[in-house]
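> got a predicted model here, sequence first, then my questions.
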Amino acid sequence: MPFAQEQSKSSTVASEQLSKTETIKLRNKHIGQACQLFYRSDPLKIVRGQGQYMFDEEGTRYLDCINNVAHVGHCHPEVVRAGALQMATISTNNRFLHDELVQCAQTLTSKMPEPLSVCFFVNSGSEANDLALRLARNFTKRQDVITLDHAYHGHLQAVMEVSPYKFNQPGGEKKPDYVHVAPCPDTYGGQFTDKMYPNADLGALYAQPIEEICQRQLAKGQGVAAFIAESLQSCGGQILPPPGYFRAVYDAVRSSGGLCIADEVQVGFGRVGTHYWAFETQGVVPDIVCVAKPMGNGHPVGAVVTTPEIAQAFHATGVAYFNTYGGNPVSCAIANAVMRVIDQEGLQQNALQLGDYLLRECSHLKQEFECIGDVRGVGLFVGIELVKDREGRIPDTKSARWVVNRMKQLHQVLVSSDGPNDNVIKLKPPMCFSRENADEFLLAFRECLATLTQDKMATEAATAAATTTHGVIATAAETLANKTKLFERQDRLIKSV
C-alpha cells in the first residue's frame, strides 16, 4: 500500500545533530547497560522511517521485516495527522468525557466476539497484562496462575513472574510458588513433537500438563486464578499451537474456576490474515484479551477487553481504576486511525495473501537447503528454524545469528532470531509489506543460505583433508618409530654377543 508522499527530509521533520560515535558515547554514559541494542557489535542509528522501510544517518534504506509495532507502516500519514490534530486540540486524562475514547472502545469491542465488550485503556502491553492478572485475581479470589514455558508477557514485576523467557535466564528471579509453568506447545522441538508422536492428538498431549495442574490445585482446595498465554508465542520461537489445544486448555482452566487471558500484544489486529485476532484461529473466546503495540503504530497505547461481569466485579471492590495517560484523546485518536487504515487498505487480506506466499516460498527453500529444519507461521507471522542436523533437529544458533547479521550488512534487510535456542529467524513486518518486499527478503535469504552451505562444505572438506593428511603423517611417524625400535633391539643384540 503506497503512502501519499514521502515524508519530508527537511529539518522541520528531524535534524541529525550528533555523529553516530557521539550518540554511542552518550548512550553508554547515560542509558542503563541492561537496555540492549539490536546488532550490538555494529548498531544501527535509525533517523527516519516510512512504510516498511527505515533509514540510517547516512541515508541507507533498510527493509524492516521485524517491526510489528509499526503495524500499518512507519509514519503512516493518516495516523500522523490524527495524532497531530488531536495533540494540537487537547490531551487530557479519561476522567473527562471525550469522543475519541468511547469511539475507540466501540470499534475495538466490535471486533471482539461476545461477551467481550468492556475496555480498560493503558499505555503498554506490560500494563495490559498486569491489569488482566489483577482483574482475574479479583474475580476468582485466587492467586495461582498458569503460564507457558518460554513465554514473555512484559517487564512489570507481576508479569515478569509469569514470563519464563525472562526468569529462566541465569540472573532471573526465582519463580513464585503460585506460578505454574506448562510446556510450550511446540510441535517441532518441544516435549511432544510430530516426529515422536506422528499420529497423536498433539493438542490433547500438550493440554494434559495444564489439566494436571488444575486437578492438583482443586485437590488442594485452591483452584487457579488464570491461565495466560500469547495466542501465538513470539519470543518462544514463532510457535503455532496444535489444533484443539486452546479449547482443551480453556475447558480445564474454567473447570478449576480460573479465567483465560489471551495476550494479543504482538499478534493482534489482523496480522494472522485469516482473522482479526490470533485466538480466533483456535475457535475459542477468552475471558480477557490484552492488546497494545500495533494498536498505536509506535505510539504507547494498549487496552484490556473483558466481560461486563468481570468488569463489574472489579468496580465492586470500591477501588477506582485510574491511569493518567491510558485512554487520553491523543492515544485514542491514533488507535482509531490505525484501525481505520487496517480496514480501508485491506491490510488483513494483504497479510493473508503475502503470508501464504512467504510460507510457500520458504517451504521451497527448505527442500533446497538442509539447514532449514522447519517453516511455520500464519499471515505475516513466520518462523524459519535453522538446524545443524535435520534428522536430529539439533538447533543451529551460530548460523541463525550469522544470517541475521549478513542480512543486515550485505542486503540491508532487517530480521531477528529468537526461541529457546535463538535459532529461529523471525518475520513480523509492517502490514503494508508488499510482494516485492517479500521477494527482496527471499532473494537475500537464499543468498545467505547458499553462502552458509558453501562455507560449511568448504569447512568439512578442509577438515577431511586435514584428517587425511594427519593420518598419512601419523602412519609415517608410526613406521619411523617401529624402525627405530628395531634398530635399538638390533643394537642391544650386537652389544650382548
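Great, that's in hand. Residues are numbered from 1 along each chain as shown.
> please count neighbours and contacts with C-alpha atoms only from this point.
Will do.
> find the nearest non-adjacent residue to I228, please.
I261 (4.7 Å; C-alpha to C-alpha, 6 or more residues apart in numbering).
> double-check that that neighbour belongs to a strand.
Yes: with DSSP: H, G, I helix; E, B strand; the rest coil as the criterion, I261 is located in a strand.
> all the strands of the stretch 101-250 of the chain, residue numbers only.
118-122, 145-148, 179-182, 226-230 (DSSP state E, counting those that start in this stretch).
> about what we covered before: was I right to think the residue nearest to I228 contacts F246?
No: between I261 and F246 there is no contact under C-alpha atoms under 8 Å: 11.0 Å.
> ok, back up a step: now the strands of the stretch 101-250 of the chain as JSON lines including mean neighbour count?
Shown next, in JSON lines, are these (neighbours: other C-alpha atoms under 10 Å):
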{"stretch": "strand 118-122", "mean neighbour count": "24"}
{"stretch": "strand 145-148", "mean neighbour count": "24"}
{"stretch": "strand 179-182", "mean neighbour count": "19"}
{"stretch": "strand 226-230", "mean neighbour count": "26"}
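> any chance of those strands in JSON lines, plus distance to N138?
Shown next, in JSON lines, are those (distance: least, C-alpha to C-alpha, whole Å):
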{"stretch": "strand 118-122", "distance to N138": "15"}
{"stretch": "strand 145-148", "distance to N138": "13"}
{"stretch": "strand 179-182", "distance to N138": "16"}
{"stretch": "strand 226-230", "distance to N138": "11"}
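> tell me which of those strands lies nearest to C448.
C448 lies closest to strand 226-230 among these, at 30.7 Å (C-alpha to C-alpha).
> tell me what the strand of greatest length in the chain is packed against?
Counting by DSSP state E, the longest strand found in the chain is strand 382-389. The helices and strands touching strand 382-389, judged by 3 or more C-alpha pairs under 8 Å, 6 or more residues apart in numbering; DSSP states H and E, are helix 347-368, strand 372-377, strand 394-395, helix 397-409, strand 424-427.
> one step back: quick check: the residue nearest to I228 vs F381, distance?
21 Å (C-alpha to C-alpha, to the nearest Å).
> likewise W402?
For W402, the distance to F381 - C-alpha to C-alpha - is 21 Å.
> between these two, who's got more neighbours?
Applying other C-alpha atoms under 10 Å to W402 and F381 shows that F381 carries more neighbours, namely 27 against 12.
> L218 and S256 touch, don't they?
Yes: look at L218 against S256 with C-alpha under 8 Å: they come within range, at 6.4 Å.
> here comes the other one, which I'd like you to weigh against the first:
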Amino acid sequence: MSKVRQILDMNAFDATQGGTGAVARRLANLGAASVLFYREPIEMVSAKGAWMVARDGTRYLDFYNNVPSVGHSHPAVVEAVSRQIAVLNTNTRYIVEVVDAYLEALKDKLPAALSNVVMTCSGSEANDLALRVARAASGAQGIIVTETAYHGNTALVTEASPSALRRGTLPPHVVTVPAPSRAAFGEDIAGGFRAAVEAAMAELQGRGLGTAAFLADSIFSSDGIFADPAGFLRPAVEAVQAAGGLYIADEVQPGFGRTGDAFWGFARHGIAPDIVTMGKPMGNGFPMAGMAARPDHLAAFCEDVGYFNTFGGNPVAAAAGLAVLQVIAEEGLQENARTVGAHLRAGLEAVAADAPQVAAVRGAGLFTGVDLCSPDTPDIPDAAVTVRIIDAMRDAGVLIGAAGRYGATLKVRPPLCLNRDEADRFINAFANATRTTL
C-alpha cells in the first residue's frame, strides 16, 4: 500500500544527511526548520520570466514556483516597489493613497458583498484570521477541510492542515473529507462531495461543536489538483451555508487568473464565498496577503478582539499588488493561462498515452496535476517513480514539485507569462523523463 506523505517531505533534501558548502551554512543557520528542494539543493542567483539561474550558470525553467505569478523580476513590479520604498513605507494607521487605490482595485475583482479587506503578510495569517472571523460570525467551532489540505503554518491553521502533520491526530474541532476525485466519488463528484461534507457537519454537530467553516482551496492543490467538472464544488458549499457555516475560499494557490477560466478558482464553480483569502501571487514575490469578508462578519470578530498587522497593507506591498493587477490585465495573463495551459495539458496527455507510469493528467489554466504510478498499475500511486522523474527533469533544466496524498502527483504551476515554446520544452523534458526512468 502507498505511504501517505507529509507536504514538507515531498521533493525535499534530507537534512539529517548533513551537507557541505552553502548547504552546510544553511543547515547551521536554520537547523531542523530548514527546507530545501532536491537531494542536491540548488543555489540560485537570479531569475527572470519563467527562468531561474543557478550559481554554476545553469538555467532552469521554473514550473514549480507560483509565487512570481506574472514572471520572476517583472520590471513593472520592480519599478513600482522601488519607487514606493524610496518615498514612504509605513503601516495602515496612516492614510496613504496607494493603499486604498490597491484595495479598491482588488475589490473590483471580488464579489461585491465582500467589501472589507484586511491585509496581512502571509497566506497563513490570512487563513488564521479567516477561521477566527468564521467562528465569531457563526458561533460555532468546527472546521471542515480535505484529507490532504494545507492552509498554512500558524497554530490554528496547522491544526486544519492534515498534510502538515508528521505525528499525532487532528483535534476534535477538525473533520476531513476525501478530495473530490473520481476514486472517492465515482462519476457523481458533486453529489458525493456534498454528501461527504454533510456527514462531516453531522460529525461536528455530534461533538457539540457545530460547523464554523468549510475551508477549501478550490483547485485542491495539496490533494493532487482536482478542477473538474466546473461547478462540482457548489452543492457542498451551499450545504454548509444553509447550515449556518461559512465557506472560506482559500485562493492562495488558484487565485489571480491562474485557472484561466476565471480570475478566482471559486468563480469556476459559480460559488458565492463568505470569505476569500489570498497570498503568494499577490505581490509577485513581495510578501503580502489578505482576507476579504462581509462587513457584518468582520464586525462580529472585531467586537471581541480587533485586528492590526504592522506590515500588512504597507504602501510598498500595495504598490507591488497594484502592479501585479495591472500586469495581469495589460498582458492578458488570465487568457494566456487558459490557452497555454490547454496546450500544455494536451501535450502531457499525448505523452501519457505512451507512458505506462502516467495515470492521469488534469487541471485548469496553468495549474495541472500529473498522477504517477507503478508502470501499468494506475491504481497504485508511486512516490519513488515521482522522485525519479523530478530528478530527471531537473537534470534537463526543468524544476517541478510533488503533491497529493502519496506524493505521487506532479504539481505543475509555472508563471502566468509562460509561452508555448516554454510549454513545449516542459512537455519534451517530461516525455524524456518518462522514457529514461522506466
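Received the coordinates, thanks. These numbers come from a predicted model, not from an experiment.
> tell me the most buried of the helices and strands packed on strand 382-389 of structure 1?
With neighbours defined by mean count of other C-alpha atoms under 10 Å, none of those is more surrounded on average than strand 424-427, at a mean of 26.
> and stretch 230-241 of structure 2, what's buried?
A230, G231, F232, L233, R234, P235, A236, V237, E238, A239, V240, Q241 (16 or more other C-alpha atoms under 10 Å).
> Provide a list of residues in contact with the second one.
Looking back up the chat, that one is G231 of structure 2. Listed by C-alpha atoms under 8 Å, 6 or more residues apart in numbering, the contact set of G231 of structure 2 reads A190, R268, H269, G270.
> most neighbours among those, please name it.
Among these, the one with the most neighbours (other C-alpha under 10 Å) is R268, at 23 neighbours.
> for stretch 173-186 of structure 1, which outside residues touch it?
Stretch 173-186 of structure 1 is contacted from outside by 143-151, 161-162, 164, 167, 190-193, 203, 206, 209-210, 213, 236, 239-242, using C-alpha under 8 Å, 6+ apart.
> R258 of structure 2 -> structure 1?
Superposed on structure 1 with TM-score structural alignment, R258 of structure 2 falls opposite R271.
> quick one: that match and Q348 touch, right?
Yes: contact criterion C-alpha under 8 Å: R271 of structure 1 and Q348 qualify, at 6.3 Å.
> now do the shared contacts for those two.
By C-alpha under 8 Å, 6+ apart, the residues touching both R271 of structure 1 and Q348 are M431.
> re earlier: the contacts of G231 of structure 2 in helices, which ones?
In helices, judged by DSSP state H, the following of the contacts of G231 of structure 2 are found: A190.
> so where's the longest helix in structure 1?
In structure 1, taking DSSP H as the definition, the longest helix is helix 435-496.
> now do that one: distance to the chain's middle.
With C-alpha atoms, centre = their mean, to the nearest Å as the basis, helix 435-496 of structure 1 stands 41 Å off its chain's centre.
> and for stretch 258-275 of structure 1?
With C-alpha atoms, centre = their mean, you get 13 Å for stretch 258-275 of structure 1.
> got it, and stretch 407-415 of structure 2?
Distance of stretch 407-415 of structure 2 from the chain centroid (C-alpha atoms, centre = their mean) equals 11 Å.
> tell me how many other residues surround K293 of structure 1.
Under the neighbour criterion other C-alpha under 10 Å, K293 of structure 1 is assigned a count of 25.
> whoops, C35 of structure 1 was the one
Neighbours of C35 of structure 1 (other C-alpha under 10 Å): 7.
> which residue lines up with A392 of structure 2 in structure 1?
Using TM-score structural alignment, the equivalent of A392 of structure 2 in structure 1 is R406.
> is it correct that its match is in contact with C448?
Yes: judged on C-alpha under 8 Å, R406 of structure 1 makes contact with C448 at a distance of 7.0 Å.
> give me the common contacts of those two.
Common neighbours of R406 of structure 1 and C448, using C-alpha under 8 Å, 6+ apart, do not exist here.
> how about stretch 144-164 of structure 2: buried residues?
144-153, 156-164.
> so which helix or strand takes in A28 of structure 2?
helix 21-30 (DSSP states H and E).
> ok, back up a step: which one's more surrounded, L218 and S256 of structure 1?
A count of neighbours by other C-alpha under 10 Å puts S256 above the other of L218 of structure 1 and S256, at 22 against 15.
> now which residue in structure 2 aligns to the more buried one?
Match for S256 of structure 1 (TM-score structural alignment): A243.
> leaving out sequence neighbours, find the closest residue to its match.
T211 (7.9 Å).
> identify the residue of structure 1 aligned to that neighbour.
That one, T211 of structure 2, aligns with V224 by TM-score structural alignment.
> list the contacts of its match.
With contacts defined as C-alpha under 8 Å, 6+ apart, V224 of structure 1 is in contact with R142, Q143, D144, V145, I146, C214, Q217, V253, S256, G257, G258.
> repeat that for G255 of structure 2.
With contact taken as C-alpha under 8 Å, 6+ apart, G255 of structure 2 is in contact with F263, W264, G265, M278, P281.
> between which two of those is the distance greatest?
Once C-alpha to C-alpha is applied, those give G265 and P281 as the farthest pair, at 13.3 Å.
> P68 of structure 2 maps to what in structure 1?
Checking TM-score structural alignment: P68 of structure 2 goes with A70.
> ok, its match to F441 of structure 1 distance?
Applying C-alpha to C-alpha to A70 of structure 1 and F441 of structure 1 gives a distance of 18 Å.
> how about T484 of structure 1?
Relative to F441 of structure 1, and taking C-alpha to C-alpha, T484 of structure 1 is found at 63 Å.
> ditto for K175 of structure 1
In this view, K175 of structure 1 and F441 of structure 1 are 39 Å apart by C-alpha to C-alpha.
> higher neighbour count, the two?
Neighbour count, other C-alpha under 10 Å: between K175 of structure 1 and F441, F441 has more, with 22 against 16.
> quick one: distance of stretch 180-187 of structure 2 to the chain centre.
Offset of stretch 180-187 of structure 2 from its chain centre (C-alpha atoms, centre = their mean): 21 Å.
> what residues sit buried inside that stretch?
Buried positions in stretch 180-187 of structure 2, judged by neighbour count with 16+ other C-alpha under 10 Å: P180, S181, F185.
> same question for stretch 276-295 of structure 2.
Across stretch 276-295 of structure 2, burial judged by 16+ other C-alpha under 10 Å covers 276-294.
> just those residues: which are in strands?
In this view, these that belong to strands under DSSP E are V276, T277, M278, A289, G290, M291, A292, A293.
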